[in-house]
Structure formats: structure tokens, C-alpha cells
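K.L.:
the following comprises the amino acid sequence and a computationally predicted model.
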Amino acid sequence: MDDSLRTSGIENIGKIYWGTHIAQLYDSVEDFFNISVPYIMSGLKSNELCLWIYSQNTSFDEIIKFLEVHMVDVDSYVKSGQLILIPYTEIYIEDDSFNEVRANRQWKHYVERALKEGYDGLRAVADTYWLEKSYYRTFERYENNIQKIIPEMNFIVLCLYDASKSDTLQIAEIIKNHSYVIIKSDDKYEIVKNVELLIKDRQLLQAHEYDRLKNEFMANVSHELRTPLNVILGTVQLLELKKTDVDIKEHKYIKILKQNCYRLVRLINNVIDITKIDADFYKIKKQNCDIVNFVEEITVSVAEYALSKEITVVFDADTKQKVINCDPDQIERIVLNLLSNAIKFTPAGGKISVLVHDKGEKIELIVKDNGIGIPKDKQKSIFKRFEQVDKSLSRHEGSGIGLSLVKALVEKHDGNIAVNSEENKGSEFIIGLPCNIQNSESEESWIVQSLLKRPEKIKIEFSDI
């Protein structure tokens, strides 16, 4: 969410943040026009999509008339689509009743439309004059819920309430559910501030800013680490080429050094990619891929390594071929990560199965082992960032980023991932991917390139086993 300040157009409120929820208790239609017109004008001048939801106490023509008193180009804003005037029934009512789900869906639609059309966000006026007494409790609950949602959105809303229809209890609820409430006292407009909500909103914005700074810091540090690491890794590889000149002990140290370089490469790559995903800068490059043969090739390339750990890896599929549109590099990364975990947590003599099932509209990839399994109380948290089932580094090392990244990459493919596991019996990771196909796509180039890079990828992904 953008955390820049917006001009409210309301005297005594001044600049506000996205996510601000304002209310006005008005005595007359003229009262709410005095507040709503400059509020909407500020939005139009600030590149915001402006939505005015009117009730039975006014009309489209009357709103235009009041706006034209203060603006000369109202008609151009309406024609361009930046100013939208609609009756309350188009937001709040479904089947002749107030419907909270419809209202939330409509708000989300207009916020998304605003951003899609190049506006900074959505500014709305919503008159609740239509609200009948039978809906009061339901609407209060809705207002309370939406107050929790809008701080996450590029959205500002001014809710209008008829003071003559509101009793003391309802006024208290209005104050509770809004950051600011505008009331008229002695012919002057006064502002009642909900300090608790204002503090919470500011804390949320600060949290967003801290998160942005954290991501920026992690990305910068990760890139800075890559340069010296590449020098170290290059030096180690040169020493390996001259291994005839070193004794067995030195060769052992070189091997340890190289493995730990790969571990750092893996960690840095994961941190950079998870940071990009968080910032929505991560792009996948989809191509048509025979997923059955591709996953089989990955499995076969890992089998020899697993055998050195006395673990058997087998592949099986219920179809010979299935072409889907995906990013082969990222699918390979997903499968290698799951195989790395399976090998890490499966003792000698164990078995790992990689299965591909054709489910018609989706393909199912399964990595199954008979290792130590995952405790029931840990299964919900394994896809969370920096979570590890066993935090004892003496047993299994890792950053806790791997499965979080796997889940993010699967979701980038519009897929899903789930786990079935029983402690001391093994785990089964199930990935579902949509079976979409891109027309006229050559598969050969990425297959050759991927095969050439795979040994290095395996070394990196398996570096912390």
C-alpha cells in the first residue's frame, strides 16, 4: 500500500493517509454537501478515482449541481470516468436487503479498478440515509469489519449519517468505527478524533515502511555478499583444478570450503528471491514443458546422490506425456528443494518416491518419503518464513526459507501445495499445477540449457545435507 499523505479537503482534518475512515453526522443535505464537495474536489485534483454513493435524500442531478458551484469542469470528470455517481443499491443492496459480502466485493472492485486505470487510489462518499433500523446492528458490525480492512488499501471513505436518525448508542458506535467524525456545533464543524484508531493506523503504516526498508536492506546486503562469495568460489574451483598438487587432508578442506560456499549461494539466492516476491518484483518465464519427462530427468539426476546416502529414489507417472505452461527453472528448483528435504530427513535404507498424476485440468506432483515425518502441531507452520520443524542445528541445518520459497513459487504458477505427514512414518508433499498451454512454443532451448546447469543446481540445493 502507498503510504503517501493525501489532501482531505476537509478543514481541521487536513492531510490524511490511505486507509482513513471518516464519518459525518449531518443535520441537513446542505451540511453534507459542505463537507463532501471539497472532499471530492481534492480527490479529483489528486489523481484519485472518486465514487459518490447517494441515497434517497438526494439525486445524481443535485450532486452535479452542487459540484458545479465550485468546479467548472465537472462534466469532463464524469465523462472521463474519474467521477462516478451511483445509487446506494449498487453497493449495499442485494435481493432487497443489505448484503455485507456484496458491499466488500464492490469496494474491492473499485479499488482494483482505480489502480488498474492509473489512479493513485479510490476516494468515496457513502450516504447511509437508506439505512433502516432493522439493519443497524448488522451495519455497525460491517463498519467495524471494514475499518480493519481499509488500512491495507489505497482507499479513503467518508460515510454520511443522518443525525436525526442516530441515537446515543449509534453515535458511540460511529465514533468507535471511524478515525474522524465530523459534527456540527453552533454552526461550526467540529472534529471528533478516535485516537486509538489513529494510533493503530499510524502503527500499521510504520510497519509497512519497516517491512519495505527490511526488504530493501536484505536485497542490498545479499547482492553485496554475492561479489566476495563469487571470488571465494572461483578460487576454490581453481584449487580443485590443481588438486594433484595438494594432499588428501588439504583436498578434504577444499571440499568443505566449496560445500559451504554453495550453502551461502543457496541462502543468498533464496533471500534475494523471497525479497523480490514480497515486493512483487519476481517474474516467472513460462514456457511449454513436458512436465512428466522433465520431472523424471530431475529425479534420475538426483538418484545417484541419494544412493550415496543409502536412500533409494524412484519415479512413477500415470501418463507418458503432459505438456503444461510453466517456468522450467522454477519447477526444477521446487522439485530439487523438496527432494533435498526428503533426503535430509530420511535415514539410510529409506525410500523416496516422486510421482506425477494427470488430473485432467491440473497436474499433481508428489514427493513422498518414509523418513522422520513432521509432528501434527508443526505441519501448519512449515511453509512460514524462517520456520523449521526441528530447530536443533545439531540435527539438520537450514535457514527456514526453503519451503516458504517453494510455496511462493508454486503460487506464482497459480498452483497450490499441501503436506500429509505422520511422525516417524514419513511425509508427502503434493503440488497441484494448472494444465495451461501456450501456443507455438519451442521446448528445445530451455531443455538443453537446463540439463547443462543441473549438476551445479543440485550441488547448491543439496549443500546443507
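P.N.:
Cool, got the structure.

K.L.:
switch to C-alpha atoms for all contacts and neighbour counts from now on
P.N.:
Fine.

K.L.:
and the strand or helix carrying Arg333, how far out from the chain's middle?
P.N.:
In this structure, Arg333 sits in helix 328-344 according to DSSP states H and E. A distance of 22 Å separates the centroid of the chain from that of helix 328-344, by Cα atoms, centre = their mean, to the nearest Å.

K.L.:
what helices and strands are in contact with the helix or strand just after it?
P.N.:
Once helix 328-344 ends, the next helix or strand along the chain (criterion: DSSP H and E) is strand 351-358. Applying 3 or more Cα pairs under 8 Å, 6 or more residues apart in numbering; DSSP states H and E, one finds that strand 351-358 makes contact with strand 312-317, strand 362-369.

K.L.:
tell me the buried residues in strand 351-358?
P.N.:
Lys351, Ile352, Ser353, Val354, Leu355, Val356, His357, Asp358 (16 or more other Cα atoms under 10 Å).

K.L.:
included below, for side-by-side comparison, is a second structure:
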Amino acid sequence: MNQKSAWPLVADDAALVLLKAGALQNAILTSANFSIIATDEKGIIQLFNVGAERMLGYSADEVVNCISPSDIHDPDEVAERAAALTLELGTPIAPGFEALAFKASREIEDIYELTYICKDASRFPAIVSITALRDDPGNIIGYLLIGTDNSARKRVERELNEAMAAAEKANRAKSEFLSSMSHELRTPLNAILGFAQLLESGSPTPTVTQRRNIDQILKAGWYLLELINEVLDLALIESGTVSLSNEPVSLAEVMTECRAMIEPQARSRGIGMTFPQFDIPRYVSADRTRVKQVLINLLSNSVKYNRPNGSVSVEVALVRSMVRISVRDTGVGLTPAELGQLFQPFNRLGKEGGAEEGTGIGLVVTKRLVDLMDGSIGVESIVDKGSVFWIEFKATVAPLLAAAIATTALPPPAVDNGGKRHTLLYVEDNPANLELVGQLIARRSDLYMHSAADAKLGIEFARAALPEVILMDINLPGMGGIEAMKILRDDPATAHIPIIALSANAVPRDIERAMEAGFFNYITKPIVVATFMEALDVALLHAKSVAQNEPA
């Protein structure tokens, strides 16, 4: 009894399933949101649903048994698809429906983007899925194309691309402004610091009062330069234009350089410093220049804000896959409230009225640089006990063959010209800069300097006099220094002369561009006298080497 009564229930369930299946099929075919087009095996449209009518503007009667789907697609895109398939498969594929249906005919799922052309000749982007329809033996009896309007997504993509282009343009404009502003600030600062250095080391020796005045000028000038550099660094980082090159960096080498720079400052304040000894070479993946910048900033702060006769110790430890560098000081420490404000721009945590000068930017730049190098930074502090700032970078192995390369310091270059004076040409339009460099050159009996106020005169003089080294400003009136340098490089008579860029443009992107263009070296203003003279000697040695190797 129970078994007999179950049969009607099964039949009713089957009928319900079939009914639901029919309803589902009907819903799909009458959907207004999707175009559903079915063709026969030759690609002639056999079914054109309500959604296709709404999207394309044709009635089913106008297209069924009349046209192929390729007739309502952009013909150039269909041709491009055929060409791409021909290249991919190494088999000629003719433009038309064959190109649209090729993959589907080989039972490969195919979804592509093409442009539909409507009855009124308007167009819209669509995403189309095409599937081969087969009978029971597996023969292709037609194709099913399901499409959807892609206009909204394309519009969002277009708006996003336009926004990104606008942002990139704004960043470029900001970078150009920063480069220009840096140049405008550095140019007068070059004269201030340059002439102050001349007075400091000039003859007759300055009096005690004069030396104090000169010291104040130099102190304020170098501080202003530090402020310019840090503001420029922060702006470049914020605009996303700072360039980094992550590579294996030897901590031993970087520590040695940092120690040489910071220890004199610490010694003058009675601050003791200890650095780690590297029994095992330790390398991190980071940008060498920026790692050094970060460490110098942390070490300098630990010295500046320490107590008299305090100490600074640097420690290095391996923390999982990271190398942690800690800078520990015996300063006054920081309160929890101060720690919360530590990385805010221009916030000196109430130290504005103290004896130590600062910009309130250094730690912000440090944190951003560490983040850009995929590192991390942190701080722990106890009031009246001191602070420890730490940074972490990913540990890595030594670069190939690095251990086999000796890193011995070269002696200062000595250029022997048989008692004759070396000739230099300085192309510069700023009279103060010309006067400064002229006085520096005049202190050396083996050098003689010519000058030119613009690039055109500089090129003419270089061709006529063939100086051994050329100093070239970048921002010259009329023709720029980079263009002038390229002209001299292209001239066989002057191509061998080393050309040093001497410019107030200190943006890394500008320096890289100049070096890639062909400059022998790049010196930023304000000039550090020792660095300038060293670069000049290296260029003179190069010029002498080239001259000796030239055929008689």
C-alpha cells in the first residue's frame, strides 16, 4: 500500500522539476539583461532573445536566418581576433564568424570582449561567452552566444585611467616645482656658504670675533641646507617620485661610513659611542644610500638629544628573517604622549625652544624611507633613562663575488702636468658662482680657469681652447647644460673632455637624468670644497689618461 501510493508522488515531483526547468529556460530566453543569440552550424542566427533585441535594436524577425553574429560586431576587431588566432595557432583563420567560434568549436571555453554595433549604428562594448552546441553523437549543430553590456565597467576604467593620468601629471608638476624651488633656494645659499668657507680659511686669518661670526653663518647655512634637503625628500616621497634600488647592502660597510661621520660630533659633546663588530658578514635587502641616510638621522638624534657625557650604542641582531639595527641612547627619554606624536611632520615635541636645532622632519622622512624599503621602524623609551630606536630590514646573502673584491681606499689623486697649469672651463651664468669657483681655483697654482656665461659661448670656447675639464651649470639661459653637454659629446674634437655638472638641482631624478645623458660627474650646490676639489682631481686624472692613450 505504501509502495503503490509512492508512485504518484514521484511522478508529481518529476513534473514539478520539469515545470521548474521550463520556467528557468523561459526566464533565460526572455531575460532583458543578457543578449542570447543561437546560430546553426554555419553561424547563421536562429534565435535572438528579448535582451538581444533591447541591446541591439533589431527585432528577431530582422536577423533570424539572415545574418551572422560577426555582422553585428566591429569588423576591425573581428579581423584583429582572426589575426591573433592565426598567430597563436599557426593556422590561417578567416575574419568573420569562424574567428568568433573557433575556440568554442574545439570545446575550449571562450569569453572575449568585442564591440557590438546596433541597428542605429551606435556602439557599445560587450563581454561575450560562446559555446558550441552538439547533438548526441557529438556533432556541432550550432553555437550559443551570451553577451552582456560592458559599458559601465569600461566607463569606470576610463574614469580611473583619467584620474590616474591626472594624478601622475600633478605629481610631475609637483616634482618639477620642487626641482625648480630647490634650485632657486640653493643658488643664493651656494654663495653664502661658499664665501663663508673662503673667509674661514682665507688669509689673513680671521680674528676671534670674525671667526665666531663666520661660524654662525656656516652653522645657519648648513642648517638651512638640511631643511631644504629634508623638505625636498619628504615631498618627493609623498609624491611617489623617490627612486630606490633594493640590493644586498653590507651593514659593516655602512656602519663604518656612519661612524666616521657621527663620531666627531659625538666626541665634541663628550658622548661615547659603541658600534657592533661583525664576525659574520651581515647583509640586508635595501637601498644603500637610503639605509645610510636613515642611520645617520637616528645616530645624529641620539647624539643631539643625549645628556652630557652620555652614550650611544648600536646593536645588530637577527630577528627571524629580519635584521634589526638598534640605536640606544642615554637621553632624557620620551613620554607615552610624545611617542604618539613622534612621526608627525614639523612636530619637535616641545623642543623648539631648546638649544638643539631641528626641522621636525627627519624622523618622518626616516619612517617613510624605511617603509618604502619594505622595512619597519619602532621605538621604546623610558623617561629619564633613554630611548632605543630600531629599524628592521629583510636579511639577504652577500652579492655574488662580493667577498672576493678588496675594498681598499685609494690615496688622494695627484695630477702631474710637468709644471704646466691645467686649463678648466666653467660655463655658468651666475656671477656669484663664477666668483666663488674662480677663487677656489685660484688657490691652486696648477689650475687656470676660463669662464663662459652661456652654453653657446661655452661650446665655442671648448672647441677653440680644448680645456682639460669642463664645469657645466645645468640651468643656463637659452640652451640648457644637458643639451650643451650632448653637443660637446657628439663633436669628435671635444668628445674626450670630462664634463662635470655643477648645479643646484639636487633632486635624485635630475641627477640620474644628467648622469645617464653623459656627464662625467655631478656636484650639487652648495659646494663642499673638499668634495669639489677631489672630483676635479679625478676628472683631471681621467683627462690625462685619455691624452696618454691617444695615438700620436
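P.N.:
That came through, no problem. Every value quoted in this text rests on a predicted model; they were computed, and no experiment measured them.

K.L.:
where does the TM-score land?
P.N.:
Once the chains are overlaid, their TM-score stands at 0.52 when taken by TM-score structural alignment, normalised by the length of structure 1; 296 aligned residues with a Cα RMSD of 4.6 Å.

K.L.:
so which of the helices and strands packed on strand 351-358 of structure 1 is the most surrounded?
P.N.:
The densest packing among these, expressed as mean neighbour count by mean count of other Cα atoms under 10 Å, is seen in strand 362-369 with a mean of 22.

K.L.:
what's that one aligned against in structure 2?
P.N.:
Following TM-score structural alignment, the aligned partner range for strand 362-369 of structure 1 in structure 2 is 322-329.

K.L.:
so how far does the matching stretch sit from its counterpart in structure 1?
P.N.:
Following superposition, stretch 322-329 of structure 2 is found to deviate from structure 1 by 1.3 Å on average (mean Cα distance after the TM-score superposition for structure 1).

K.L.:
residue in structure 1 paired with Phe195 of structure 2?
P.N.:
Phe195 of structure 2 maps onto Thr235 in structure 1, by TM-score structural alignment.

K.L.:
quick check: its match is in a strand.
P.N.:
No - going by DSSP: H, G, I helix; E, B strand; the rest coil, the assignment for Thr235 of structure 1 is helix, not a strand.

K.L.:
measure how buried it is and give me the count.
P.N.:
As a burial measure, Thr235 of structure 1 scores 13 neighbours (other Cα atoms under 10 Å).

K.L.:
how about stretch 412-428 of structure 1, aligned to which bit of structure 2?
P.N.:
Residue correspondence for stretch 412-428 of structure 1 in structure 2, counting by TM-score structural alignment: residues 372-388.

K.L.:
so the helix holding Arg333 of structure 1 matches what in structure 2?
P.N.:
With the alignment judged by TM-score structural alignment, the segment of structure 2 matched to helix 328-344 of structure 1 spans residues 288-304.

K.L.:
mean shift of the matching stretch relative to structure 1?
P.N.:
Here stretch 288-304 of structure 2 is compared with structure 1 after superposition; its mean distance to the aligned residues, by mean Cα distance after the TM-score superposition for structure 1, is 1.5 Å.

K.L.:
tell me where the stretch 1-150 of structure 2 has helices.
P.N.:
With helices called from DSSP state H, counting those that start in this stretch, the stretch 1-150 of structure 2 shows them at 2-29, 50-56, 60-63, 75-89, 97-105.

K.L.:
if you could redo that for the stretch 151-300 of structure 1, that was the one I meant.
P.N.:
If you assign secondary structure with DSSP H, counting those that start in this stretch, the helices in the stretch 151-300 of structure 1 sit at 168-177, 195-241, 248-278, 291-308.

K.L.:
report the distance from the shortest one to the chain centre.
P.N.:
Mean C-alpha position of helix 168-177 of structure 1 versus that of the full chain (Cα atoms, centre = their mean) differs by 34 Å.

K.L.:
quick check: buried residues in it?
P.N.:
Quick answer for helix 168-177 of structure 1 (16+ other Cα under 10 Å): Ile171, Ile174, Ile175, Lys176, Asn177.

K.L.:
picking up where we left off before, which residues sit against the match of strand 362-369 of structure 1?
P.N.:
Under the criterion Cα atoms under 8 Å, 6 or more residues apart in numbering, residues 284, 298-299, 302-303, 306, 310-318, 386-395 lie in contact with stretch 322-329 of structure 2.

K.L.:
wouldn't Val254 of structure 2 be in contact with Lys292 here?
P.N.:
Yes - using Cα atoms under 8 Å as the test, Val254 of structure 2 is close enough to Lys292 to be in contact (6.2 Å).

K.L.:
number of residues surrounding Ser394 of structure 1?
P.N.:
Ser394 of structure 1 - counted by other Cα under 10 Å - has 7 other residues nearby.

K.L.:
before we move on, what about Ser80 of structure 1?
P.N.:
Around Ser80 of structure 1 sit 9 other residues, with neighbours defined as other Cα under 10 Å.

K.L.:
that one and Asp73 of structure 1, how far apart?
P.N.:
Separation of Ser80 of structure 1 from Asp73 of structure 1 (Cα to Cα, to the nearest Å) stands at 11 Å.

K.L.:
Thr131 of structure 2: how many residues sit nearby?
P.N.:
Residues within reach of Thr131 of structure 2, counting by other Cα under 10 Å, total 21.

K.L.:
okay then, goodbye and thanks.
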